[in-house]
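Undergrad: the following comprises the amino acid sequence and a computationally predicted model.
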Amino acid sequence: MKVIFDGDELAARAGERLLDVARRNGLPLEGTCNGDLACATCHVIVDADWFAKLPAAREEEEDMLDLVADARRTSRLACQIVLTPEFDKLSVSLP
């Protein structure tokens, strides 16, 4: 399967977090807390067509996104997006 970051297609595996795909490909997503929902350094903007297809963000993720200065309606944390085959060609961008 593939995910699309800022127009570039990247290989991904089902069950993998979007953050791990970004790291493996050298994208500038820190993920400082490694997915423990203690930061928002893996903030991404999900393409509007894909946003509603993702599971809803948990309250803890929403709390972290409240701290992001450039958050948008379709903002998510890449550490909280676990890829499934339904998300093939998921499109996101870096803020």
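TA: Perfect, thanks for sending it. If you're wondering where the values come from, they're calculated on a predicted model, not measured in any experiment.
Undergrad: only C-alpha atoms from now on, for both contacts and neighbour counts.
TA: OK.
Undergrad: if I pick the closest residue to residue 15 other than its chain neighbours, what's in contact with it?
TA: Leaving aside its chain neighbours, residue 15 sits nearest to residue 83 (5.3 Å; criterion: CA to CA, 6 or more residues apart in numbering). Contact criterion CA atoms under 8 Å, 6 or more residues apart in numbering gives 12, 13, 14, 15, 16, 17, 18 as the residues in contact with residue 83.
Undergrad: wait, the third one sits on residue 2?
TA: No: in this structure, residue 14 is not within contact of residue 2 by CA atoms under 8 Å, at 9.7 Å.
Undergrad: element containing the residue lying farthest from the centre of the chain?
TA: Outermost residue of the chain with respect to the C-alpha centroid, by CA atoms, centre = their mean, is residue 69; its distance is 16.6 Å. Element membership for residue 69, per DSSP states H and E: none, as it lies in no helix or strand.
Undergrad: the structure to be compared is supplied as follows:
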Amino acid sequence: MATIEVITRDGGRIEIEGAADVSVMEAIREAGVDELLAMCGGCCSCATCHVYVEVAGEALPPLGLDEDDLLDSSAYRTDRSRLACQLAVRDMGARCRIRIAPED
């Protein structure tokens, strides 16, 4: 289990626990945070799980081509942008901070 601090769009902070074998998107949704739409269910085809990784304890895996293309469609992309469906909790370290990106 890892502790994920989720910062919502209005600046609220929620600490959740995520199992190592799920994606960050799944952990956030399972915790009841409904701001993260994740309309495609984690198939890397919609970019509605766009987040900013503010703190991670490990080196994150590089962006895949599909993830990179989808993030290009966001007006809010930054160098910290990732799709939560493409991040495994096990790759985030024991504690991390994720900010939900503004909705496009």
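TA: Structure's in. What do you need? In this text, all values refer to a predicted model and were calculated from it rather than measured experimentally.
Undergrad: after superposition, what is the TM-score?
TA: The TM-score (TM-score structural alignment, normalised by the length of structure 1) is 0.88; 94 aligned residues with a CA RMSD of 1.9 Å.
Undergrad: most centrally placed residue in structure 2?
TA: Using CA atoms, centre = their mean, the residue of structure 2 that lies closest to the mean C-alpha position is residue 84, 2.8 Å off.
Undergrad: can you find the partner of it in structure 1?
TA: Pairing criterion TM-score structural alignment: the partner of residue 84 of structure 2 within structure 1 is identified as residue 78.
Undergrad: ok, now which ones touch residue 16 of structure 1?
TA: Applying CA under 8 Å, 6+ apart to residue 16 of structure 1 gives the contacts 82, 83.
Undergrad: what count of nearby residues applies to residue 62 of structure 2?
TA: Using other CA atoms under 10 Å, residue 62 of structure 2 has 11 other residues around it.
Undergrad: for residue 5 of structure 2, same thing?
TA: 19.
Undergrad: tell me how far residue 62 of structure 1 lies from residue 88 of structure 1.
TA: With distances defined as CA to CA, to the nearest Å, the gap from residue 62 of structure 1 to residue 88 of structure 1 amounts to 24 Å.
Undergrad: returning to that earlier point: filter the contacts of residue 83 of structure 1 down to just the ones in helices.
TA: Judged by DSSP state H, helices contain the following of these: residue 18.
Undergrad: tell me how far the aligned partner of residue 100 of structure 2 in structure 1 lies from residue 49 of structure 1.
TA: By TM-score structural alignment, residue 100 of structure 2 lines up with residue 94 in structure 1. To residue 49 of structure 1, residue 94 of structure 1 is 16 Å away according to CA to CA.
Undergrad: between these two, who's got more neighbours?
TA: It is residue 94, of residue 94 of structure 1 and residue 49, that has more neighbours when counted by other CA under 10 Å, with 14 against 10.
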